[in-house]
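Visitor: Okay, here's the prediction I keep looking at, along with the sequence it came from:
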Amino acid sequence: MFRKLVISVLMIVVLAGAFAGWQFFAANTAFPQKSKYLYIYTGHATWPEVLKSVKDSNLVKSPGMFDLLATKLDVPEKLKAGRYEIKNGMSLMDITRLLRNGTQAPVKLIITKLRTKENLAGFLGRKMEVDSLDVLTYLNDSLKSLGFDSNTVMAMIYPNTYTYFWNASMQNIFDKFHEEYKRVWTDERRQQARNQGLTPIQAYTLASIVEEESTIRTDKDTIASIYLNRFKKGMRLQADPTIKFAMKDFTLRRIHTKYLSVESPYNTYMNAGLPPGPICTPSVITLDAVLHSPQTNYLYFVAKSDFSGRHVFTTTFDQHVKVANEFRTALSIEQQKRAIKDSLERHK
């Protein structure tokens, strides 16, 4: 009788161990998505908070067993802040090892076109652990030693893909931005800027205007030549995108006369020379269009009346007025057609 009891107890122990092992090593994620992320914030990397986040996010089916395993493997003592990718189908052991080893999932920051410091701060605040207000402070105060002020600091930011850990420090984030800036500004590009009578920051600022003026790659260098001609002659640039920037209204499709008197150092209709800093983050392609812009006599340009996105370039104001009137007439006709079409659609 005693022997049977011992065997029964042993079987129960073995089965319990097998069940526990199955719990530890079998898939235990509780969500249908391909993956979810567990965020452990700097200064808040305590095990009770992490365990609560695991439960609240419905990451695992067995939070109690996860707590037991993690505690046995000293995870609470070895916990590191970061962003951890929990993939569907991971076991409790997989997740525990991930946290124990501090194996973070990197964040890819894909910067395309940003217009303002606030845009950049908000972008970093959404993607990284840093606070957007702290980013703004850093942009305004902490990059002067690198040659940038609160107006020109965005000239350090180039569209590209940057890879970080989610909890990277502010300095680490901007160090990588500055490395890209130095990579772009080779000795050859610096010489090309000098040949155009520009500093790197001025070239970037002009490129930001060209970037906003046209998406047509083959037009960009000629547009740049027009602004360079105006700049060298002491003419006002009269660049419409600078009005949008001055008004902080990037939805404007047409710049009406009433907008041209907006009080701002970025209003190139009222102020001579380049604006105090860039109005967006231009691509390197556009920067090179500025640096390689040809010698022309053009002083004016306007969009073609066929709405192809291309431009007509002229040397005199009278020529410009003629072409501009053609575009306005074509635009009015196009708008009337759209209005009629919309009206017919509404009355169907």
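Guide: Okay, I see it.
Visitor: use CA for all of it now, contacts and neighbours both
Guide: Will do.
Visitor: Where do the helices of the stretch 101-250 of the chain begin and end?
Guide: In the stretch 101-250 of the chain, the segments counted as helices under DSSP state H, counting those that start in this stretch are 117-127, 132-141, 170-184, 187-195, 200-213, 217-233, 240-247.
Visitor: To S53, which of those helices lies closest?
Guide: Relative to S53, the nearest member of the helices of the stretch 101-250 of the chain by CA to CA is helix 117-127, separated by 18.9 Å.
Visitor: Distance check, the residue lying closest to G102 once chain neighbours are set aside against M65.
Guide: Excluding the flanking residues, the one nearest G102 by CA to CA, 6 or more residues apart in numbering is K80, at 5.7 Å. To M65, K80 is 21 Å away according to CA to CA, to the nearest Å.
Visitor: hang on, the earlier thing: did I read that right, the residue nearest to G102 in a strand?
Guide: No. Counting by DSSP: H, G, I helix; E, B strand; the rest coil, K80 is not found in a strand; it is coil.
Visitor: Contacts only, for it.
Guide: I40, A45, L99, R100, G102 (CA atoms under 8 Å, 6 or more residues apart in numbering).
Visitor: Just the ones in strands from those residues, please.
Guide: Cross-referencing these against strands under DSSP state E gives I40.
Visitor: could you dump the contacts of K80 to JSON lines with distance to D219 and neighbour count?
Guide: JSON lines is the format used below for the contacts of K80 (distance: CA to CA, whole Å; neighbours: other CA atoms under 10 Å):
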{"residue": "I40", "distance to D219": "48", "neighbour count": "23"}
{"residue": "A45", "distance to D219": "53", "neighbour count": "18"}
{"residue": "L99", "distance to D219": "52", "neighbour count": "22"}
{"residue": "R100", "distance to D219": "55", "neighbour count": "18"}
{"residue": "G102", "distance to D219": "50", "neighbour count": "17"}
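Visitor: A further structure is provided below for comparison with the first:
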Amino acid sequence: MKIKKIKLFSFLFIALIASLFVYNIYKKIYKEGTIKDGYLYIKSSDKFSDLVKQITPFIKDTTDFKWIAKTKKFNQPKPGRYHINEGISNNELINLLRSGKQSPVNLTFNNQESLEELAKRIAEQIEADTLQLLNAFTKADFLKEKGFTKAQALG
């Protein structure tokens, strides 16, 4: 009779410890992981370590975030602008960054005198540099698609 009680209590103790362990893992993954709303800007050159530095002000615990990212094999963020909502879990956050579901970037420019000035103004607001934009603006395929000629674009 005593042996049965010892086995029963041992089993219950092990089950309790296992339950606490599983609950702790569940909590790390699904608890609220973000503490504020905001936008996160990831460049195409950013690595995971850069992402962790940028995301630190938004999340409660960087250790949990890194552990979940490692578990989900998330190591290369997709570049873009991401809206981080307050109160989402680390799992949801990693899924957002992994999916590449970005928020649009609003560009503003007023009456630029030339394509060079337009390219410069836009390059100040996005990752592409002035030369890349200028080359894209003067590319024959792009101009033809938009119904322009090179002379009209440079005019």
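Guide: Looks like it arrived, so ask away. A quick note: this is a predicted structure, and the numbers were derived from the prediction, not measured.
Visitor: Could you identify which of the helices of the stretch 101-250 of structure 1 is most buried?
Guide: Most buried of these, by mean neighbour count (mean count of other CA atoms under 10 Å): helix 200-213, with a mean of 24.
Visitor: packing partners for it?
Guide: helix 187-195, helix 217-233, helix 240-247, helix 284-291 (3 or more CA pairs under 8 Å, 6 or more residues apart in numbering; DSSP states H and E).
Visitor: For A207 of structure 1, which of those helices is the nearest?
Guide: helix 284-291 (5.1 Å).
Visitor: now the closest one: which residue numbers in structure 2?
Guide: Under TM-score structural alignment, helix 284-291 of structure 1 has no counterpart anywhere in structure 2.
Visitor: ditto for stretch 209-225 of structure 1
Guide: The aligned range for stretch 209-225 of structure 1 is empty, by TM-score structural alignment.
Visitor: what about that stretch, how long is it end to end?
Guide: Terminal-residue distance, stretch 209-225 of structure 1 (CA to CA): 12 Å.
Visitor: same question, stretch 87-106 of structure 1
Guide: Start-to-end span of stretch 87-106 of structure 1 (CA to CA) is 14 Å.
Visitor: whereabouts in structure 2 does that stretch align?
Guide: The aligned range for stretch 87-106 of structure 1 is 85-104, by TM-score structural alignment.
Visitor: what sits up against the matching stretch?
Guide: Stretch 85-104 of structure 2 has contacts (CA under 8 Å, 6+ apart) with 28-38, 64-65, 68-69, 74, 77-84.
Visitor: again with stretch 46-53 of structure 2
Guide: By CA under 8 Å, 6+ apart, the list of residues contacting stretch 46-53 of structure 2 reads I42, T62, K66, N75, Q76, P77, P79.
Visitor: quick one on the thing from earlier: pipe the helices of the stretch 101-250 of structure 1 into TSV and attach distance to V50 of structure 1 per row.
Guide: Formatted as TSV, the helices of the stretch 101-250 of structure 1 follow (distance: least, CA to CA, whole Å):
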stretch	distance to V50 of structure 1
helix 117-127	20
helix 132-141	24
helix 170-184	24
helix 187-195	49
helix 200-213	44
helix 217-233	50
helix 240-247	43
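Visitor: do you know which of those helices lies nearest F301 of structure 1?
Guide: Evaluated over the helices of the stretch 101-250 of structure 1, closeness to F301 of structure 1 peaks at helix 217-233, with 7.4 Å, by CA to CA.
Visitor: relative to helix 284-291, how tilted is that closest one?
Guide: Counting by axes from the mean of the first three to the mean of the last three CA atoms, to 10 degrees, helix 217-233 of structure 1 lies at 40 degrees to helix 284-291.
Visitor: Output the contacting helices and strands for helix 217-233 of structure 1.
Guide: Secondary-structure packing of helix 217-233 of structure 1 (3+ CA pairs under 8 Å, 6+ apart): helix 200-213, helix 284-291, strand 300-303.
Visitor: okay, the last one sits on what stretch of structure 2?
Guide: Under the alignment (TM-score structural alignment), strand 300-303 of structure 1 falls on nothing in structure 2.
Visitor: Would you mark the buried spots in the helix or strand that comes right after that strand?
Guide: Using DSSP states H and E, the helix or strand that directly follows strand 300-303 of structure 1 along the chain is strand 311-314. Within strand 311-314 of structure 1, the residues that count as buried by 16 or more other CA atoms under 10 Å are H311, F313, T314.
Visitor: quick one: stretch 90-100 of structure 2 to chain centroid distance?
Guide: 7 Å (CA atoms, centre = their mean, to the nearest Å).
Visitor: Can you list the buried residues in that stretch?
Guide: N90, N91, E92, L93, I94, L96, L97, R98.
Visitor: for stretch 55-70 of structure 1, same thing?
Guide: Neighbour-count burial for stretch 55-70 of structure 1 [16+ other CA under 10 Å]: L59, V60, K61, S62, P63, F66, D67, L69, A70.
Visitor: mind listing what the aligned residue in structure 2 for the fifth one touches?
Guide: Okay, so that is P63 of structure 1. Using TM-score structural alignment, the partner of P63 of structure 1 in structure 2 is T62. By CA under 8 Å, 6+ apart, the residues touching T62 of structure 2 are V52, T56.
Visitor: How about L38 of structure 1?
Guide: Applying CA under 8 Å, 6+ apart, we find L38 of structure 1 in contact with S53, V54, R83, Y84, E85, I86.
Visitor: what about the fourth one, neighbour count?
Guide: Going back to what we said before, that points to Y84 of structure 1. Look at Y84 of structure 1: counted by other CA atoms under 10 Å, it has 20 neighbours.
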